[in-house]
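> Predicted model and sequence follow; I will ask about them next.
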Amino acid sequence: MNASTLPVVFHRSERIDGLKIAYREAGPKDAPVVVLLHGFPTSSHMFRHLMPYLADGYRVIAPDYPGYGQSDAPDHTKYAYTFENFGNLVRTLLERLGVQKYAMYVMDYGAPVGWQLFLKHPEKLTALIVQNGNAYDEGLKAFWDPIKTYWADGAEKSRDALRWLVKADTTIFQYTDGVDDVTRISPDNWVHDQALLDRPGNEDIQMDVMYDYRNNVPLYPEVQRLFREHQPPTLITWGERDTIFPADGAHPYKRDLKDLEFHLFPTGHFALEDKGDEIMPLIRGFLDRKIGKKA
């Protein structure tokens, strides 16, 4: 790819249900669509390298959920920060953009947002890329125990016990834990993410989202059933040293998906930041085989 053909990434927004929903978009309007769904505590920023890598052959769309990135972040007492609402907003955005079918890349919180789309319209999913995103009970290990306590009692004490999750040390940990050479990871990641986490009121937004995550777990059996029924071609590119979503959550996908390409990488949570030079060609090759114009 030379400079004259380097795709442009556009930074756009739509007003949906009274909220500004920001999204990045690149690639030809008539190309197969790939929707990139970000994790916590980041935004579509995590796809800044992947989007131009794919955009010469795919229409790539990466939204920011409310409370993340450049999307609006209303007070948590005035807006329900739920994965169902996130899914509805992304669905509406795709409808506004004229998207009928799409592949999805899901990571961390992006997985339950993606499952909201999949549960409503499984027939629209052309392919699936999963990077440290959970759909099985086996994936919720010891890291989640204090979060499960909060899910169980909803108490202010349990909520306060989780506030370390939005502090700078934790954000840095998410990017560097399990990484052999941390000089491969740009510090811009945690500086960018932490600046957004530190906005007034955002800490309580994140606590609300963490509490609502409990509602994703009962959906797992139906998501798995739809995997078995619809069999979307799937690529797993998982950081196997991830403390938050360990590889225990990657292997169960093999039970339900037949057209599965499975890769574990010796890195942590944000695998794309460390191993993008290996992962991005795998993603491109997978998409070219499964949904590319000549597929």
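Ah, there it is.

> going forward, measure contacts between C-alpha atoms and count neighbours the same way
Fine.

> OK, contacts around I283?
If you count contacts by CA atoms under 8 Å, 6 or more residues apart in numbering, I283 has them with I129, L235.

> take the one below as the second:
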Amino acid sequence: MTFDEMRERIAHGQGFVAALDQSGGSTPKALRGYGVEDSEWSDEDQMFALIHEMRSRIIEAPCFGNGKVIGAILFEKTMEGESGGMSVPARLKDRGIVPFLKVDKGLEDERDGAQLMKPNPNLEAMCARARELGVFGTKMRSVIKSANPVGIKETVRQQFAEGARILACGLMPMLEPEYDITAADRAEGEKILLAAIEEGLDALPEGQQVMLKLSIPAEAGLYAGLAKHPKVLRVVALSGGYSTDEACEKLAQNPGMIASFSRGLLQDLRKQQDDAEFDGTLSGAIDQIHAASIT
């Protein structure tokens, strides 16, 4: 797929984006969920080898290339790896799946009810390498903890500022100002977040677009206008800790949003499953998430 073909696939594809981007801090938890105990690895290299094995198994599963997964977000080490005898980005595109790269370097400590992204001086170099490997876009995550206008606006400002750096590198930025789904004031805070995002979009130069990855809103349909905004390529939803059933039920109430789930996609996969059981389990999750995404 060319860059323009990937843009078309993401803009209009009837499917969802798989999140396969657990990084260093979240990898042990992801492995435990997959049935790999901490005792099965002794250093970071072994840990990343095991998570790559899991991701490659997902990518190579027959159901993963059935057309319902239109994109996949990768961790940097996964992007640099191989699957099916090809680089991971090339293999994904071979299966009709648009590759994205997680580019943030983790979160700062909470301030003003939000956790901003850590500085990322090597962002341009990461983007250049991603382009070299045929990646279409990037993803970067902040977390909002409360309805504090100062923290929310600063989170969105930083997301758009980093997005401008990514656009300058020729990639599509997926902005992810996640709102903690456990926050008591989420309904109020998400309205502040929406207004801040709309302000950021209005300030984008003509002809530029971004993607948005947002928590499924407390008020169904809150982000419907964003999905139709001319400067938004696509709005995707994170599962945010919801189970697959919960996330799909809530997503289906938000036309215009498609899934970009991690836990919601992977929660029932186990290393101990044989290939047929693994593919059947993954296929069931893909079908359920796809149905919620095209409602």
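Sure thing, it's come through. Just so we're clear, the structure is a prediction, and the values are computed from it rather than from any experiment.

> tm score of chain vs chain?
The TM-score (TM-score structural alignment, normalised by the length of structure 1) is 0.33; 160 aligned residues with a CA RMSD of 6.1 Å.

> wait, what's in contact with the residue nearest to V98 of structure 2 when sequence neighbours are not counted?
Closest residue to V98 of structure 2 apart from its sequence neighbours, by CA to CA, 6 or more residues apart in numbering: G71 at 4.3 Å. Listed by CA under 8 Å, 6+ apart, the contact set of G71 of structure 2 reads I10, F16, V17, A18, I97, V98, P99, F100.

> Name the helix or strand for G71 of structure 2, please.
Using DSSP states H and E, G71 of structure 2 maps to strand 69-74.

> Could you point out the helix or strand that follows that strand?
helix 76-79.

> following that following helix, which helix or strand shows up next?
Remark: after helix 76-79 of structure 2, the chain's next helix or strand is strand 82-83, criterion DSSP H and E.

> still on that earlier bit, of the contacts of G71 of structure 2, which belong to strands?
Among these, the members found in strands (DSSP state E) are F16, V17, A18, V98, P99, F100.

> With respect to L175 of structure 2, which of those is nearest?
Set against L175 of structure 2, the nearest of the ones in strands among the contacts of G71 of structure 2 by CA to CA is F100 (12.1 Å).

> burial measure for that closest one, as a count.
Residues near F100 of structure 2, counting by other CA atoms under 10 Å, number 30.

> what comes up buried for the helix or strand hosting G285 of structure 1?
Per DSSP H and E: G285 of structure 1 is located in helix 271-290. Residues of helix 271-290 of structure 1 classed as buried: 271-275, 279-280, 282-284, 286-288, 290 (neighbour count, 16 or more other CA atoms under 10 Å).

> Using TSV, lay out the residues you listed together with distance to L128 of structure 1.
Output for the buried residues of helix 271-290 of structure 1, formatted as TSV (distance: CA to CA, whole Å):
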residue	distance to L128 of structure 1
A271	17
L272	16
E273	20
D274	21
K275	19
I279	14
M280	14
L282	13
I283	10
R284	12
F286	10
L287	9
D288	13
K290	10
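
> Which two among those are spaced furthest apart?
Going by CA to CA, the pair spanning the buried residues of helix 271-290 of structure 1 furthest: D274 and K290, at 25.4 Å.

> name the helices or strands packed onto the helix or strand containing E203 of structure 1?
Using DSSP H and E, E203 of structure 1 sits within helix 202-212. For helix 202-212 of structure 1, the elements it packs on are helix 145-153, judged by 3 or more CA pairs under 8 Å, 6 or more residues apart in numbering; DSSP states H and E.

> which residues in the stretch 51-200 of structure 1 form strands?
Here the stretch 51-200 of structure 1 has its strands, by DSSP state E, counting those that start in this stretch, at 59-63, 102-106, 125-130.

> how much does the second one deviate in direction from strand 125-130?
Put plainly, it is strand 102-106 of structure 1. Interaxial angle of strand 102-106 of structure 1 relative to strand 125-130 (axes from the mean of the first three to the mean of the last three CA atoms, to 10 degrees): 10 degrees.

> I'd like to know which elements strand 102-106 of structure 1 is packed against.
By 3+ CA pairs under 8 Å, 6+ apart, strand 102-106 of structure 1 packs against strand 33-37, strand 125-130.

> Of those, flag the one that's most buried.
strand 33-37 (a mean of 26; mean count of other CA atoms under 10 Å).

> name the helices or strands packed onto that one?
The contact analysis (3+ CA pairs under 8 Å, 6+ apart) places strand 33-37 of structure 1 against strand 59-63, strand 102-106, helix 110-120.

> now with 7 Å?
Here strand 33-37 of structure 1 touches strand 59-63, strand 102-106, going by 3 or more CA pairs under 7 Å, 6 or more residues apart in numbering; DSSP states H and E.

> among the ones you listed, which is the most enclosed?
strand 59-63 (a mean of 26).

> same for that one, what does it pack against?
With contacts defined as 3+ CA pairs under 7 Å, 6+ apart, the packing partners of strand 59-63 of structure 1 are strand 19-26, strand 33-37.

> Including distance to A62 of structure 1, could those go into CSV?
Listed next are those as CSV, based on distance: least, CA to CA, whole Å:
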stretch, distance to A62 of structure 1
strand 19-26, 5
strand 33-37, 5
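
> L117 of structure 1 is nearest to which of these?
strand 33-37 (10.9 Å).

> Now do that closest one and strand 19-26, the angle between them.
Using the same axes, to 10 degrees: strand 33-37 of structure 1 against strand 19-26 is 130 degrees.

> now strand 33-37 of structure 1 and strand 59-63, what's the angle there?
Using the same axes, to 10 degrees, strand 33-37 of structure 1 lies at 20 degrees relative to strand 59-63.

> SS state for the residue nearest to H263 of structure 1 when sequence neighbours are not counted?
Setting aside the residues directly before and after it, H263 of structure 1 is nearest to T237 in space (CA to CA, 6+ apart), at 5.0 Å. Classification of T237 of structure 1 by DSSP: H, G, I helix; E, B strand; the rest coil places it in strand.

> Do I have it right that T237 of structure 1 meets L264?
Yes: between T237 of structure 1 and L264 there is a contact under CA atoms under 7 Å: 5.9 Å.

> hmm, back to that, could the strands of the stretch 51-200 of structure 1 go into JSON lines alongside distance to D204 of structure 1?
Putting the strands of the stretch 51-200 of structure 1 into JSON lines (distance: least, CA to CA, whole Å) gives the following:
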{"stretch": "strand 59-63", "distance to D204 of structure 1": "21"}
{"stretch": "strand 102-106", "distance to D204 of structure 1": "24"}
{"stretch": "strand 125-130", "distance to D204 of structure 1": "28"}
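
> of the ones you listed, which approaches V90 of structure 1 most closely?
Nearest to V90 of structure 1, of those and by CA to CA, is strand 59-63 at 7.2 Å.
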